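Peer 1: Take this sequence and fold it.
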Amino acid sequence: MIKPTPNPPVRLFTVSDGIDTEDLLVNLRETLASANALSCDLAFDLEGTKREELLGVAQLIELAQLLADRVHEEVGQAAAASN
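Peer 2: You can find the predicted model right below:
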């Protein structure tokens, strides 16, 4: 019998427990910045719809960076208020 949905993929990477939230956010921001740089560099080597698609991905990454920055600011403000 064929299953209607496949098994979920096995996770190759995990995030260790006990890492500070601010450290996680900084690493998230750096990862997004790297992904943005890669997508922009690749997009400028392309033409037409493929370039537009990759620039769209770059915009989504930039939006994620803005969201991560906002969370990082709020975590920093909450930490300062509690001290």
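Peer 1: switch to C-alpha atoms for all contacts and neighbour counts from now on
Peer 2: Fine.
Peer 1: what's the helix or strand for the most centrally placed residue in the chain?
Peer 2: Taking CA atoms, centre = their mean, the centroid of the chain lies closest to L32, which sits 4.5 Å from it. Assigned by DSSP states H and E, L32 belongs to helix 21-43.
Peer 1: elements contacting that helix?
Peer 2: Applying 3 or more CA pairs under 8 Å, 6 or more residues apart in numbering; DSSP states H and E, one finds that helix 21-43 contacts helix 48-82.
Peer 1: quick one more, to check against the first:
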Amino acid sequence: MNKKIVPDPPVNTSTPDPETLRAEDLLKDREAIKRALDHYIDPPAPYTEKPRRPSTMFIVAPSMDTESLLAHACESLATASVLTSDFANNLTGPQRYSALAIQQSIMLAELAVNRALDNVDPA
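Peer 2: Have a look, this model is predicted:
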């Protein structure tokens, strides 16, 4: 017996009408566009109904004044900057550059907080 190399063609060899295929594709595209627009323009109810309630385990006293909060934030950022710089000195290559990029972001935030402090209490 000879083994057949080429498989048998499918039973239904008729091709669908190109107009029908195009109409089906357009319908699928419209449905996808509608889903995308609904997702971004009209988000599902859980996003709009219930606002996020942060945990009250750690809370800043509501009576804290803005200047004290900014001063504390500035000190925390300065500490984070020094720690990141020290950490970066122990690294090499791409990891070092990543740590230095983080340190630069911290320094920029520290500058912004310092400017806010100047605005709150100009010396």
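Peer 1: Do you know the score for how well these two fit?
Peer 2: Once superposed, the chains reach a TM-score of 0.77 (TM-score structural alignment, normalised by the length of the first structure), with 72 aligned residues with a CA RMSD of 2.1 Å.
Peer 1: And the aligned residue in the first structure for T66 of the second structure, how far from E30 of the first structure?
Peer 2: Per TM-score structural alignment, the equivalent position to T66 of the second structure in the first structure is T21. T21 of the first structure is 14 Å from E30 of the first structure, where distance means CA to CA, to the nearest Å.
Peer 1: for P9 of the first structure, same thing?
Peer 2: Counting by CA to CA, the separation of P9 of the first structure from E30 of the first structure is 26 Å.
Peer 1: Between the two, point out the one with more neighbours.
Peer 2: Neighbour count, other CA atoms under 10 Å: between P9 of the first structure and E30, E30 has more, with 13 against 6.
Peer 1: so what's S82 of the first structure up against?
Peer 2: Going by CA atoms under 8 Å, 6 or more residues apart in numbering, S82 of the first structure touches no other residue.
Peer 1: ok, it to L32 of the first structure distance?
Peer 2: Here the criterion is CA to CA. By it, S82 of the first structure lies 29 Å from L32 of the first structure.
Peer 1: go on, G56 of the first structure?
Peer 2: Distance from G56 of the first structure to L32 of the first structure, counting by CA to CA: 14 Å.
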